[in-house]
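Undergrad: Mind folding the following:
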Amino acid sequence: METIDRLTLEDDDDEVEVEIEATPERELEINPALCLVGRFLTNRPIRLQWMKVAMGGVWSPVRGVTIKQAETGLFVFQFHHHLDLKKVLKGGPWFYNKHMLILGSMAETNVASQVPLYTVPFWVQVHNIPVGSMSEKNGKQIAASLGEFLEYDEKNNSNFWRKYMRIRVMLDVRRPLRQTRRLKKQDGESQEVQLKYERLGMFCYYCGLMGHTDDSCDLLFSMEEDDGVRKWGPTVRAEAKRGVADDGGRWLREEGQIWKTPNQGEKGEPSKSLKEHSLGGMNEETKRLEERKDLMAELMRNPSKLFPKNHNLQFKNIMKDGEANNEGGAIGKGMKEGNDDDTDEEIIVEDKKRKLFNENSSCLVSNRGDGERMMVDSIGHVDTPNATRLPGEMSLLSWNCRGLGNPSAVPTIRDLVRKHRPDVIFLCETLVHANKIEDIRVRLGYDGAFAVDKIGRSGGLACLWKHPFEGYLINYSTNFINIEIRNQHFPPWRFTGFYGIPDGERRRESWDLLRTLSQDNSLPWCVMGDFNDILSNEDKRGRVDHPSWRIRGFREAVQDSGLIDIPLQGYSYTWLRSRGEHDVVEERLDRAMATQSWLDLFPNSQLLNTVADRSDHSPIILKLLEQENNGYRRPFRFENAWLEEE
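TA: Now for the predicted structure:
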């Protein structure tokens, strides 16, 4: 009642004014001066929980950050120290799942929706600038023609061989980006300079606006026909400078939580991992960039390492249903009869992608009859699945099987198939030639398969699928199989079975391969397999922690690829190594990750950890449950299985 007594009501004919005493900040538990409001430059919905973890990891605020959703598409970021807030404002632009975050301060208003969100700070490189013209005064003039001048990079001038001027400008996202500016000297001579934007993110080469690409440009779709002409090109992007991702969850702060800074020792000393991060220096970054360039060059020189996307691969010896081909192997490596040495086999590449599901295709693929599908075990017994699922449900199994040559391997896989009934199976470390996979496909009752031969006594990949799901090969290497999956119940999407390079010294090759795959296709994407890496030390139990540089490197690759880790249900670890009762190490090396567009397509997906006897890895099962409102209208098709239910 005390609060009500303080209100003053002034009656007028048509309106009533209410004078309200401001609530003290300690009661609100929020300081607007320490709050930022933000929205992402996208029309797609943003998953709050996963966005919070991602942004917490990118920002790593010393005093933590509390993130809430004010309304649909509008978020409030409450910091707890002005230095954390200042660092975020100075370090932009920021991205989540490749979508740009537009930030504004709440210092002048307490209402989040009233904060204008149209401008983003960018570092702009000015190339081809005349000799003697690289000065802050000239930089301010160039910046003023683009937007609001923020900062001039003096450190860039300390490099004797500097190739460009670097200025920080606040740009309006509603305006197309400028590609050039014409500078006029005092003597009347003019010269055109080229502008490059650092950390540009999604950009449309047709309209010049940020936040979308050509394939979703409203202006382009308003034209009767696309003539292919683009006024903007890749030259508008500056060469990427990669940062270091961190474990996001530990930087999030709940309301009322007593805060202890991560990486802080008991006496306030930085932990070893933080020292390593700060002392990593430019040498490590330069080395990583050079290694990535070498990897890309190797991929161009050696097509067998990464085949071009959207190409169908045909082999001389095509295996049909029930045949075992002892001459031809899949994926560019084969074996001669009576010889265990790996040899190259000639491959014919066609420019037309073809369904891997018919007998005219290649690589251990065959058709089954139109009758009832059956599973045949090793002694000739026939199994008919005893349960039916709703249309649109799907499950995928991924397992590092540690070799299929053992007589117990196939019965183990058969038991997994009986229990979980996966529509797609990805196996790594098969340690067999491709003809063995064809035999397994027939015995399990699957309709299609694609296999990568082992190399010596290691490696080997296999992917199997069954009707009504169809697989289209995109590309592959010794470390992944990349296919497009189609089914009448959902739009096409991309599945990648991934096997991370186990050699610790070659980890960065795996990370760069993941980045390359992320740019390979625009379909909704899910990648699943044994990555031979962990995202945080919470993914490991036993002995010493995982090397911090490997955790940071893998997290960086995952973030750069626009992937989101799907939570694992069940036991927390998928790999076990035991050297006695007191020397047991467990890690979560196997996982499934997906892009936001894939998660929007399958919002009810679940990743389950299961068990198998004969490997130190446990299989993981990804279940895609029926979603009524997925935005995709399915054609009606009658299913014979519905009659069986009656």
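Undergrad: rest of the way, CA atoms for contacts and neighbours
TA: OK.
Undergrad: Which stretches in the stretch 1-150 of the chain count as helices?
TA: Assigned helices in the stretch 1-150 of the chain, in chain order: 2-5, 25-28, 48-59, 82-91, 136-144 (criterion: DSSP state H, counting those that start in this stretch).
Undergrad: and S458, which of those is closest to it?
TA: Taking CA to CA, helix 48-59 is the member of the helices of the stretch 1-150 of the chain nearest to S458, at 35.5 Å.
Undergrad: Now do the closest one against helix 82-91, angle only.
TA: Between helix 48-59 and helix 82-91, the angle formed by their directions is 90 degrees, by axes from the mean of the first three to the mean of the last three CA atoms, to 10 degrees.
Undergrad: now for helix 48-59, which elements pack on it?
TA: strand 65-71, strand 94-96 (3 or more CA pairs under 8 Å, 6 or more residues apart in numbering; DSSP states H and E).
Undergrad: on that earlier part again, in JSON lines: the helices of the stretch 1-150 of the chain, plus distance to D383.
TA: Written out in JSON lines, the entries for the helices of the stretch 1-150 of the chain read as follows (distance: least, CA to CA, whole Å):
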{"stretch": "helix 2-5", "distance to D383": "74"}
{"stretch": "helix 25-28", "distance to D383": "65"}
{"stretch": "helix 48-59", "distance to D383": "42"}
{"stretch": "helix 82-91", "distance to D383": "59"}
{"stretch": "helix 136-144", "distance to D383": "72"}
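Undergrad: One more sequence to fold, the one below, so I can look at both together:
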Amino acid sequence: MSIMSWNVRGLGNKETVRALKNTSFKYKPGIIFLSETKKKKRYLEKIRMKMKMTEYFYVEPVGIAGGLALWWSNEADISVLSFGKNFIDTKVSLNGEEDWFLTFIYGPPYTEEKQTFWESLASLRNNNEKKWCLIGDSNVVARPEEKLGGLTFDASSAKWFHDFTDALCLIELPLKGGTFTWSNQRSEDDAILEKLDRIIVSLEWSSSFPKAIGVLDATITSDHAPIFLFLKGMTKKYKKDFKFEAKWILEDECSAKVKDSWLQTGNCNGISGFGRKLRRTRIQLRQWSKMKKGTGKLKEEEMKEKIRFMQGKQLSKSGG
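TA: This is a model prediction of the structure:
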């Protein structure tokens, strides 16, 4: 099972909702945590039901700021223990396994609130509750190498984070797919990149899930990228399936593509020959459909590739 965490920067945008649905379809998370939803329960419930997540818990936004949404399927048994505007603390049971604690976080953006935030998280656990995982937007750059561009590294905010992790013997899972999870969505010399979204676990939790890995995906609809926690590793290659769309039948080009690709395969007999014809036809239709989607879709994919490149970009020795 996987867990998704994403600061969506508001779900009022149709493109963001579409990106959420597509990303969820791709990775099929059993638990979805969204921060900065900026929407009330009534609106969010419509999206949840379309995504077929069976359970939910919400922290309402204050005015049009903040807001947390937690959705999960029947793969997980989740009990909400406590919550605030910046976190949801839960107990999780999976397939009869030993319970563990999972806290979803949305760190405050204001410096004067950061110390209190980390201290309040520390108070959630005691010595008898050591199997703990935290995931979400920490809103803190913990190390100089986690920042590219903009103002200099803020050591004071980072200290509160490290005091928290050191006191409770917590470690951070690396994210596969890049370094930076947030950007100001500008290019070249004006770009600012930071790692703000994290997965933090106790040693006891890590021992229970030795194959767990974090994954960073790409998006162009929010300044944050979604992150995923795969509890038992990534055993599946997430490749987009081919689907024939009924509307293609109305296009003469589609019929021509099918005929050409079928004939180009030659006289193939038997089941294996039939399979080769199908594979070639599928490839031709996929290429044709990508072209038909126009420059808008191509530009979106190009932008995602640029984002993935920037997420993985490392600081030079000169800091530039």
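Undergrad: re earlier: and R507 of structure 1, which of the helices and strands packed on helix 48-59 of structure 1 is closest to it?
TA: Checking these against R507 of structure 1 by CA to CA gives strand 94-96 as the closest, at 24.4 Å.
Undergrad: which one of the helices of the stretch 1-150 of structure 1 is the most hemmed in?
TA: helix 48-59 (a mean of 19; mean count of other CA atoms under 10 Å).
Undergrad: equivalent range in structure 2 for it?
TA: Counting by TM-score structural alignment, helix 48-59 of structure 1 falls onto no part of structure 2.
Undergrad: ok, now stretch 420-439 of structure 1?
TA: Stretch 420-439 of structure 1 falls opposite residues 27-46 of structure 2 when the two are matched by TM-score structural alignment.
Undergrad: can you check stretch 120-138 of structure 1 too?
TA: The aligned range for stretch 120-138 of structure 1 is empty, by TM-score structural alignment.
Undergrad: what comes up buried for the lengthiest helix in structure 1?
TA: For structure 1, the helix reaching the highest residue count under DSSP state H is reported as helix 281-301. Neighbour-count burial for helix 281-301 of structure 1 flags 288-289, 291-292, 295-296, 299 (criterion: 16 or more other CA atoms under 10 Å).
Undergrad: quick one on the thing from earlier: contacting residues around the match of stretch 420-439 of structure 1?
TA: 1-12, 58, 60-61, 63-76, 104, 106, 136-137, 238 (CA atoms under 8 Å, 6 or more residues apart in numbering).
Undergrad: Would you convert the helices and strands packed on helix 48-59 of structure 1 into TSV that also reports mean neighbour count?
TA: Putting those into TSV (neighbours: other CA atoms under 10 Å) gives the following:
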stretch	mean neighbour count
strand 65-71	17
strand 94-96	22
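Undergrad: Quick one: closest of those strands to F40 of structure 1.
TA: Once CA to CA is applied to these, the stretch that comes out nearest is strand 94-96, at 8.1 Å.
Undergrad: Who are the packing partners of that closest one?
TA: With contacts defined as 3+ CA pairs under 8 Å, 6+ apart, the secondary structure elements packing on strand 94-96 of structure 1 are helix 48-59, strand 99-105.
Undergrad: which residues of the stretch 451-600 of structure 1 fall in strands?
TA: Counting by DSSP state E, counting those that start in this stretch, residue ranges of the strands within the stretch 451-600 of structure 1 are 461-465, 470-477, 480-487, 490-499, 525-530, 540-541, 564-565, 568-569, 575-578, 584-587, 590-594.
Undergrad: picking that back up, compare the helices of the stretch 1-150 of structure 1 and give me the one nearest Q596 of structure 1.
TA: Nearest of the helices of the stretch 1-150 of structure 1 to Q596 of structure 1, taken as CA to CA: helix 48-59 at 10.0 Å.
Undergrad: Now do L102 of structure 2 against G136 of structure 2, distance only.
TA: L102 of structure 2 is 11 Å from G136 of structure 2, where distance means CA to CA, to the nearest Å.
Undergrad: picking up where we left off before, please work out which residues of structure 2 line up with the longest helix of structure 1.
TA: Counterpart in structure 2 of helix 281-301 of structure 1, with TM-score structural alignment as the criterion, is absent.
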